[in-house]
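Colleague: Need the 3D shape of this:
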Amino acid sequence: MDCIIFVLFAELCQKSALEGGGCVPNGEPASPSLAPVATAVSLFAGYGECGKGRMQYASKTFPPDFKFGVSTAAYQIEGGWNADGKGWSMWDHLVRTDPEFIADNTNGDVAANSYYFYKKDVEILKELGVDMYRFSISWPRILPYGRADYINPYGIAYYNALIDELLANGITPFVTMYHWDLPQNLNEQGGWLNEGLVDIFGDYARVLYRHFGDRVKHWLTINEPYVHCYQGFVTLRHAPRVNMPATGFYECGRHLLLAHAKAYHIYQEEFKSQGGQVGIVLSMDWAYPDSDSADDAEAVLDYFASHMGIFANPIFTSEGNYPQRLIDRVANISSSQGFQYSRLRPFSQEQIEYMRGTSDFLALNHYTSDIVYRNASVVGMYEVPSFNDDTGFATYKDPNWPVSASAWLREHAQGFYNLLVYIKDTYNNPTIYVTENGFSTTTGLNDNGRVQYIRNYLNALLDAVAEGVDVRGYSAWSLMDNFEWAMGYTQRFGLYQIDINDPEKERIPRKSALVYKEIISSRFIDLDFDPNPYEVSGAGYHKSCVFVIIVPYLLNNLI
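Modeller: Below is the predicted model of the structure:
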């Protein structure tokens, strides 16, 4: 009975949140405004303000050719970490040499066990009614030692089976070549700090095109180079955890850009007859200035240059190269510290031309927004020299934005709309596929926070499409619960719940899966659709739902 009361209260609270604000104990909408940003600076004329609530819902439908999908990544779901000749990845190495680094002392050895249960994955994809499925190929499963001189036939067979199963069920594969699971052999040779990896990645891409390109027509080369390099060499939250805060990010990013361009040119020169497209996956968040001060306005420009522009400008602008303001800033700071050369090594003109235009579409990963400031409190905040000190700003989240189970992720759909319009205006309106967008919760099926997030972000996407943004598809992160890197299994992004201790890894639909399925089939966001996942799954109400429903409420409103 107590659990049912909590559920009823949560439903009232959820309805209030969907109508425009946060949820407070008396059920009245809380204002989503942010006092420090009462007025947007002229820099953001034309974009929605941070203080505005979520955009109003209207009778908007998705275009008939709009594609819906879901996304996963190999290390996070496959398991089979050493099965059938697979080599070690640097994540396999990390979780064995430093297991306590992972929040719950877990690893990706088994995860969702998709190496053995891939047909279960395709079954739930079919159940959702998606048009596309974005997954990644494990580099060490294909090339156990990292190089193309030995190809693992069992790895080829696994991905052949997965691709064929998808196509047999009318689902288009969107395939990521590299989602952070670098073969450990290559990591020991310097990893992405070694420019020789550019050609090695090209050889790997050639293997993938040759074996799968007859059926795969959408290739994504590198997943989130910003996150990969920043977490791997600055914050040390991801493999390879090499402490090089001054130059590691820049060198890693440089080589990932060149590796992407190498894979793109190989396709154009050797495999164009396959009729596919090649793109890169970039993570981009929106940002607002903390105040109308000139310092904060400049800080936001530096945020965009160092987070987004550093990887987007070399590919998607007519001039190519890094953003000029980033080139100048890092060079000036490096010089002021007595260094002869800038930490941000310049590209040659030949390299600039080689990278420019090397993406047939932009694969966009977006989760949240930031508020950016640069004032006296930032001085001395970061190690010197370092990438963070070079950029010279700090960020925080509006406390009124709805919280997730991840400290870095709060819901703010207006920022998604702003970002999409900004990309159109800045990068000549590229074709966009949203390849990740999602919200973390804890365990349980009544994931109302994720339902609200998906509805609001898809609504923002439709508003951007109405403004002429060329968005062709949307993939939610993630199909099912998976290994969330340093956070292990403590944060759940899945539309489908998995009990990590269940050997069968049953995929149980959450409320968000049922809502997303309805959106896909109707091509409309119906706020009145309110399914009960416990009835659908047959799980029934049980004691865990008290924690699932009431704890997020307490986190949102009482802490």
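
Colleague: C-alpha from now on. contacts and neighbour counts both.
Modeller: OK.

Colleague: where do the strands sit along the stretch 251-400 of the chain?
Modeller: Assigned by DSSP state E, counting those that start in this stretch, the strands in the stretch 251-400 of the chain fall at 277-283, 286-289, 362-365, 369-373, 394-396.

Colleague: closest one to residue 215 among those?
Modeller: Proximity to residue 215 (CA to CA) singles out strand 277-283 among the strands of the stretch 251-400 of the chain, at 11.9 Å.

Colleague: Give me the residues contacting the closest one.
Modeller: By CA atoms under 8 Å, 6 or more residues apart in numbering, the surrounding residues in contact with strand 277-283 are 217-227, 260, 264, 267, 308, 311-312, 358-366, 435.

Colleague: Buried among those? Need that as a selection in PyMOL.
Modeller: Here is the PyMOL command that picks out the buried ones among the contacts of strand 277-283, judged by 16 or more other CA atoms under 10 Å:
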select buried, resi 217+218+219+220+221+222+223+224+225+226+227+260+264+267+308+311+312+358+359+360+361+362+363+364+365+366+435
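
Colleague: Narrow the contacts of strand 277-283 to those in helices?
Modeller: Judged by DSSP state H, the contacts of strand 277-283 include 225-227, 260, 264, 311-312 as members of helices.

Colleague: Contacts only, for residue 89.
Modeller: By CA under 8 Å, 6+ apart, the residues touching residue 89 are 140, 181-185.

Colleague: related to what we said a few turns ago, how about the strands of the stretch 251-400 of the chain in a markdown table, adding distance to residue 213?
Modeller: Converted to a markdown table, these look like this (distance: least, CA to CA, whole Å):
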| stretch | distance to residue 213 |
| --- | --- |
| strand 277-283 | 10 |
| strand 286-289 | 35 |
| strand 362-365 | 19 |
| strand 369-373 | 36 |
| strand 394-396 | 42 |
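
Colleague: To residue 535, which of these lies closest?
Modeller: Per CA to CA, nearest to residue 535 of those: strand 362-365, 32.7 Å.

Colleague: Show me what the closest one is packed up against.
Modeller: Packing partners of strand 362-365 (3 or more CA pairs under 8 Å, 6 or more residues apart in numbering; DSSP states H and E): strand 277-283, strand 432-436.

Colleague: Which residues does it contact?
Modeller: Strand 362-365 is contacted by residues 220, 224, 279-284, 430-437 when judged by CA under 8 Å, 6+ apart.

Colleague: for comparison, sequence B:
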Amino acid sequence: MAIIQFPKGMKWGGTATASYQIEGATNEDGRGISIWDTFSKTPGRVVNGDNGDIACDSYHRYEEDVELMKELGIDVYRFSVAWPRIFPNGTGGEVNQKGLDYYHRLVDKLLENGIEPMCTLYHWDLPQALQDNGGWNNRETIDAFVNYAELMFKEFDGKIKHWLTLNEPWCISFLSNYIGVHAPGNRDLQLATQISHHLLVAHGRTVKKFREIGIEGQIGFAPNTTWLEPYSTRQEDIDACNREIGWYIEWFMDPVFKGTYPKFMLDWFKKKGVELEIQDGDMEDIHQPVDFLGINYYTGHIARYKENEGLLDWELVEMNYDRTDIGWPIFPEGFYNVLMRIKDSYGDIPIYITENGSCYNDEPENGRVRDSGRIHYLQQHLTALSRAIASGVNVKGYITWSLMDNFEWAEGYTMRFGIVHVNYRTLERTKKDSYYWYKQTIANNWFEK
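Modeller: So this is what the prediction gives:
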């Protein structure tokens, strides 16, 4: 057995959540409609026709949920704000004070219990009113986002000291507007690529606003990442895997850290008939220093070159890796490789792992949820994280996804990622075995493997 030890001062965030996935109360206290309200109620978009109207009802049960976090022993809780709770129509008009009041109650309860709030400004629930006007393809949405962010910064200055502008811009742009499985469900590569640029402009201008008004604290963003290991040393296999990784990493990180888009990806998009419209000043706006980088990682695989229609030019090679219940291969080596690639490309930027977790659909038996698969997944990925730290990656903290089972986007309530089980009929919370394992790991700052 080996002891996997973590550095002194490592911040443990037992939990990350997103507003639409847990809050419920979609029609209460002045909240406006989001694109996920619309999308989830469009037939055929979400498994079983599920939606977030109730979700985990955390809007009403936040005190109970904070108690779960306190017992877990976490240092930081990452949550997101529902933009349409603050500006029901996205921008303009009066601020919805009841929405602000809810987040003040949540943040105050966290601080009372010694838990540091980490706030994500945008975790996918765009106000429908803005989508009706073009959504992220309309540059007016950039201005609306900065306006919303400015209000939040001023409202919570001194309370929230870690901010994330965007969660998973790849999902906001490509998964939602090219692959089309998330809201708003478009299937247009040119549209998705242009939106990816507008998102980065929105991020950069928000960071500028944060600096201008002198907010106490730090700001960053949280891209999702993946890793494809080439099947062979053939250059075509290497290049195909590099493009897939670059679609997640370099496409969204190079503009922020280097002020340019990666040429190999620009060339690839151009080959597919896609060209970005970049306005004067955009790249300067994007290229703002951030205080830290959030990294989300779940899965990876072995792949080789294969000519396909559309953007992708690779195929997975089945290696009989274990898979989680959502079907994603368990590939902790990819986690290490992602972190090393980021260090090698961008230096010693402070990193928080803002999401890492697994789907296992274990149900309670005699009041206990025996999710040994999730514990094994966490052990594997925390070991990979320890390797990265030992190799010089500047990791400040680790946050697992998620506190509790919740509305899993297009999968509805069929997939469970939480370390706390939620009974969706009664809303009862049940701590899983993984909750207790993780609690012990946090308390020790190490685990045995």
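
Colleague: In the first structure, point out the residues matching stretch 332-345 of the second structure.
Modeller: With TM-score structural alignment applied, stretch 332-345 of the second structure matches the range 413-426 in the first structure.

Colleague: Can you mark which positions in the matching stretch are buried?
Modeller: 413-424.

Colleague: Looking at the residues you listed, which are in helices?
Modeller: 413-424.

Colleague: The match of stretch 332-345 of the second structure: average distance to aligned residues in the second structure?
Modeller: Once superposed with the second structure, the aligned residues differ from stretch 413-426 of the first structure by a mean of 1.1 Å; criterion: mean CA distance after the TM-score superposition for the first structure.

Colleague: roughly how far apart are residue 427 of the second structure and residue 132 of the second structure?
Modeller: 33 Å (CA to CA, to the nearest Å).

Colleague: With neighbour numbers in mind, choose between those two.
Modeller: When neighbours are counted by other CA atoms under 10 Å, residue 427 comes out ahead of the other of residue 427 of the second structure and residue 132, with 15 against 9.

Colleague: How about the contacts made by the residue most central in space within the second structure?
Modeller: What sits nearest the mean C-alpha location of the second structure, by CA atoms, centre = their mean, is residue 167, with 4.2 Å. Applying CA under 8 Å, 6+ apart, we find residue 167 of the second structure in contact with 120, 122-124, 221-224.

Colleague: Generate a ChimeraX selection restricted to the buried subset of those.
Modeller: A single ChimeraX command is used to select the members of the contacts of residue 167 of the second structure judged buried by 16+ other CA under 10 Å:
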select :120,122,123,124,221,222,223,224
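
Colleague: returning to what we had before: closest one to residue 475 of the first structure among the helices and strands packed on strand 362-365 of the first structure?
Modeller: Evaluated with CA to CA, those place strand 432-436 nearest to residue 475 of the first structure, the distance being 4.9 Å.

Colleague: what's the following helix or strand after the closest one?
Modeller: helix 448-466 (DSSP states H and E).

Colleague: so that next one corresponds to what in the second structure?
Modeller: Taken onto the second structure by TM-score structural alignment, helix 448-466 of the first structure occupies residues 372-390 there.

Colleague: Kindly state which residue of the second structure is aligned to residue 494 of the first structure.
Modeller: Under the alignment (TM-score structural alignment), residue 494 of the first structure pairs with residue 418 of the second structure.

Colleague: Helix or strand: which one has its match?
Modeller: According to DSSP H and E, residue 418 of the second structure maps onto no helix or strand at all.

Colleague: from the contacts of residue 89 of the first structure, which single one is nearest residue 125 of the first structure?
Modeller: Nearest to residue 125 of the first structure, judged by CA to CA, of the contacts of residue 89 of the first structure is residue 181 at 24.1 Å.

Colleague: who are the neighbours in contact with that closest one?
Modeller: Residues near residue 181 of the first structure by CA under 8 Å, 6+ apart: 75, 89-91, 138-140.

Colleague: quick one: which of these is nearest to residue 373 of the first structure?
Modeller: Nearest to residue 373 of the first structure among those, with distances taken as CA to CA, is residue 91, at 34.2 Å.

Colleague: can you confirm the closest one is in a helix?
Modeller: Yes - counting by DSSP: H, G, I helix; E, B strand; the rest coil, residue 91 of the first structure is found in a helix.

Colleague: Among the ones in helices among the contacts of strand 277-283 of the first structure, list the two that are farthest apart in space.
Modeller: Using CA to CA, the pair of those lying farthest apart is 227 and 264, separated by 21.1 Å.

Colleague: Am I right that residue 492 of the first structure is in contact with residue 438?
Modeller: No - the criterion here is CA atoms under 8 Å, and residue 492 of the first structure misses it with residue 438 at 10.0 Å.

Colleague: Could you report the separation of the closest residue to residue 359 of the second structure other than its chain neighbours from residue 299 of the second structure?
Modeller: Nearest residue to residue 359 of the second structure, sequence neighbours excluded (CA to CA, 6 or more residues apart in numbering): residue 417, at 4.5 Å. To residue 299 of the second structure, residue 417 of the second structure is 14 Å away according to CA to CA.

Colleague: Kindly tell me how buried the counterpart of residue 191 of the second structure in the first structure is, as a neighbour count.
Modeller: Matched to the first structure by TM-score structural alignment, residue 191 of the second structure sits across from residue 248. Residue 248 of the first structure is flanked by 22 other residues according to other CA under 10 Å.
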